[in-house]
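>>> Sequence below, structure please.
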Amino acid sequence: MSMTDKQALFTLSLIYTPGKAGIDSLMQKYNDPAKLMDTLQNQTDKDIPHSFSAAAKAFDYTLPEQIQSYCGERGIEIITRYDEDFPDELLEVDCPPMALYCLGDKKLLKERTSLTIVGSREATPYSIDVAKYFARTKARDGHTIISGFARGIDTAAHTGAIEAEGKTIAVLGCGIDYDYPRYSGDLKNSIVQNGAVISEYPPLEKPDREYFTIRNRMIAGLSKAVLVVQAGVHSGSINTASHAISQGKDVYCIPPANIFNDIYKGQSVLLRDGAIPAFEPHDIVL
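A predicted model of the protein is given here:
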């Protein structure tokens, strides 16, 4: 079975979980997805770990066509690294995505002055208000707001951008058509109408704790800067900020509302390590 490089790249994205250790090294070694696909199927390179070849041999090769058909019916675009619509910024993140699924305005993925806003799922009313305020203001200024579609700060960021009639992008840790968080379909539809919903995972893929950590590199990678609104020390927001720092992005932080409360400790750590304090939206330079 012969494939074009684009077909092979999409197939590889289904065989190996996004962020799979080792796959990016193989991509760099071969720089030819079709040749890599053939090598994996025929096990002609003894330096490739058996687990990689075994996964390729066991894969159901009717699945790519099934998913492409489903996406076509739903209006979900599949964007591979070989497409001109693929954002250059994501080529620079750790283990760049081989393919993205996008529902909405794919042009926003190439915006150069977007702002990522992240924070706790268990956000306080104060932090929710802050996230909405910053998102509304920066969206009115013409900046796309990026977040992860979780409850709490993420939802506030998306909502603030929509309230300002601005643009927003949701980066999911599951498939675009999977109902997660539960009963959040109305917000997802609003984001599609006012921006884009994207994922590395097939449309019906269930969420997984690991998926959320993996997608954080994209939440940081698509933006010019990251704003952390509320975060504990061991949180996804700190992970996103770490990716931003490694990518050379500015990290802004809302000063903690209470230095004695652990729910704000992550902000204290970021500020101590050099994050830029943000007291007002105009403090953030994009």
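>>> make it CA atoms for all contacts and neighbour counts henceforth
OK.
>>> now the nearest residue to residue 205 once chain neighbours are set aside: how far from residue 253?
Nearest non-adjacent residue to residue 205, counting by C-alpha to C-alpha, 6 or more residues apart in numbering: residue 175, 4.5 Å away. Here residue 175 is placed at a distance of 30 Å from residue 253 (C-alpha to C-alpha, to the nearest Å).
>>> the more surrounded of the two?
For residue 175 versus residue 253, neighbours defined as other C-alpha atoms under 10 Å are more numerous around residue 253 (26 against 20).
>>> ok, how many other residues are close to residue 247?
By other C-alpha under 10 Å, neighbour count at residue 247 equals 16.
>>> what residues are up against it?
92, 93, 221 (C-alpha atoms under 8 Å, 6 or more residues apart in numbering).
>>> let's see 10 Å
89, 92, 93, 94, 217, 220, 221, 241 (C-alpha atoms under 10 Å, 6 or more residues apart in numbering).
>>> got it, and residue 19?
13, 94-98, 200, 210-211, 213-215, 217.
>>> Which one of those is nearest to residue 43?
Using C-alpha to C-alpha, residue 13 comes nearest to residue 43 of the contacts of residue 19, at 18.6 Å.
>>> In the helix or strand containing the closest one, which of the residues would be classed as buried?
Here residue 13, judged by DSSP states H and E, is contained in helix 5-15. Neighbour counts over helix 5-15 (16 or more other C-alpha atoms under 10 Å) mark 5, 6, 7, 8, 9, 10, 11, 12, 13, 14, 15 as buried.
>>> Return the member of the residues you listed nearest to residue 268.
Of these, the one sitting nearest to residue 268 (C-alpha to C-alpha) turns out to be residue 13, at 37.9 Å.
>>> ok, which stretches of the stretch 51-200 of the chain are helices?
With helices called from DSSP state H, counting those that start in this stretch, the stretch 51-200 of the chain shows them at 63-74, 125-140, 153-163, 185-193.
>>> Could you also give me the structure for this second sequence? I'd like to compare it with the first:
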Amino acid sequence: MRNKHYLIALNKMLSVGPKTIAKLLEHWPNLEELFNLSKTKLEKAGLPLRLAEAISNCSLASIENDLRWQEHPEHHLLTWEDSDYPGLLKEISDPPAVLYGLGQLSCFKQPSIAIVGSRKPSVTGSETARRFAVALAKSDLTIVSGLALGIDAQAHGGCLEAKGKTIAVMGTGIDLIYPRKHRSLANDIRQTGLILSEFPLGTPPAAGHFPRRNRIISGLSLATLVVEAAIKSGSLITARLALEQNREVLAIPGSILNPQARGCHFLLQQGAKLVTSVQDIMEELRLDSKQVEQTNASLSLATDNQNLVKCIGFEITSVDQILTRSGLGIEEVVSSLATLELQGIIKAVPGGYMRCA
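Down below sits the predicted model:
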């Protein structure tokens, strides 16, 4: 237990990352011995001056607030030495030494897949992310994402809609929900899922934190699914990290006219798995396809209306265009459109309809 306390203290030092902590543990498996050394002895042992000063000036009083926070039954402080620390994350080259968790650790007990993408997705991208999250959650996969605007929010929301488990990985302290408009979403997540961060309590958002947290998103997951991303999207960083971690990268193709799809197309050119259905994902990961037929039904076309669906694009299609392309009467078209919308195959938008899947 004492080692855990020292790990938490090290994690709170600004200049100390997971790789540095791992090296310290190699030399001092009992961290209490490390913290009992003077600055001079630490320097003689090869530690940089700044680190030697930080350790010699540190006391366990610095983590009293963290330990009090942990007393709540839904507040968790996990280190490498805890049995509840997620095994898949531990396999990456730089796993966080400490994880702050808010919610249910049971999320770690089933396979996970990350869903990431643009903060400013198209209507189609948002709907696609949500629908895949629903289907994957119903197939007993935990959905991992970053609580950001856009695709992340749709991934978490879709999972909650399916009454599944979702993990939101933060780029701030776990007590500072960012963006603020997602406080309600975060509260919903913690009821059945988990909010996670490696950053100490009270850590504000900073640009460098979000690429850093991306390695946790991919590291927790068997695969990373990129739904919609521009060529310079942070989601491509997550995809690169997934590859470095020897995890699968999956991408959903989009319109060649949509700049938010160019990142996905780049990944596909680089060898990412092209995904058009939940079945594609389950087969790629060699997972038991429980409920896949049922969940894929919500992503596939209704047989009776296939011809009409072919007349509707993934971009906005007006009712006049649908009538012209289909050659059907207005009453038949209106009735079929209502059915397809209820099935979730198309979506009514200003100016007409568009395909969801």
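>>> The residue nearest to residue 205 of structure 1 maps to what in structure 2?
Under the alignment (TM-score structural alignment), residue 175 of structure 1 maps onto residue 173 of structure 2.
>>> wait, isn't its match in contact with residue 100?
Yes - applying C-alpha atoms under 10 Å as the test, residue 173 of structure 2 and residue 100 come out as touching, 8.3 Å apart.
>>> between these two, what contacts are shared?
Once C-alpha under 10 Å, 6+ apart is applied, the residues that residue 173 of structure 2 and residue 100 both contact turn out to be 196, 197, 198, 199, 200, 201.
>>> Let me see the contact set for the equivalent of the second one over in structure 1.
Which is residue 197 of structure 2. Aligned counterpart of residue 197 of structure 2 in structure 1: residue 199 (TM-score structural alignment). Counting by C-alpha under 10 Å, 6+ apart, residue 199 of structure 1 makes contact with 78, 97, 99-103, 170-176, 205, 215, 218.
>>> residues in structure 1 aligned with stretch 306-316 of structure 2?
With TM-score structural alignment as the criterion, stretch 306-316 of structure 2 doesn't align anywhere.
>>> Relative to residue 219 of structure 1, how far out is residue 156 of structure 1?
Computed as C-alpha to C-alpha, the residue 156 of structure 1 to residue 219 of structure 1 distance reads 16 Å.
>>> Can you tell me which of the contacts of residue 19 of structure 1 comes closest to residue 124 of structure 1?
residue 213 (22.5 Å).
>>> that's a helix at that closest one, yeah?
Yes - assessed with DSSP: H, G, I helix; E, B strand; the rest coil, residue 213 of structure 1 lies in a helix.
>>> and the gap between it and residue 110 of structure 1?
Distance, residue 213 of structure 1 to residue 110 of structure 1, by C-alpha to C-alpha: 22 Å.
>>> Going along the chain, name the strands of the stretch 151-286 of structure 1.
Secondary structure of the stretch 151-286 of structure 1 (DSSP state E, counting those that start in this stretch): strands at 168-171, 195-199, 225-228, 250-253, 276-277.
>>> Same list (those strands) but as TSV, adding distance to residue 269 of structure 1.
Output for the strands of the stretch 151-286 of structure 1, formatted as TSV (distance: least, C-alpha to C-alpha, whole Å):
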stretch	distance to residue 269 of structure 1
strand 168-171	25
strand 195-199	30
strand 225-228	11
strand 250-253	10
strand 276-277	12
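>>> between those strands, which one is nearest to residue 22 of structure 1?
Checking the strands of the stretch 151-286 of structure 1 against residue 22 of structure 1 by C-alpha to C-alpha gives strand 195-199 as the closest, at 20.8 Å.
>>> how close does the closest one sit to structure 2?
For strand 195-199 of structure 1, the mean deviation from structure 2 after alignment is 0.8 Å (mean C-alpha distance after the TM-score superposition for structure 1).
>>> how about that strand: buried residues?
By neighbour count with 16+ other C-alpha under 10 Å, strand 195-199 of structure 1 contains the buried residues 195, 196, 197, 198, 199.
>>> As TSV, the residues you listed with distance to residue 124 of structure 1 would be great.
What follows is those, written out as TSV (distance: C-alpha to C-alpha, whole Å):
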residue	distance to residue 124 of structure 1
195	26
196	27
197	26
198	27
199	28
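>>> out of those residues, what pair is the most spread apart?
The span of those, defined through C-alpha to C-alpha, is set by 195 and 199 at 13.8 Å.
>>> intersection of neighbour lists for those two?
Contacts common to residue 195 of structure 1 and residue 199, judged by C-alpha under 10 Å, 6+ apart, are 103, 170.
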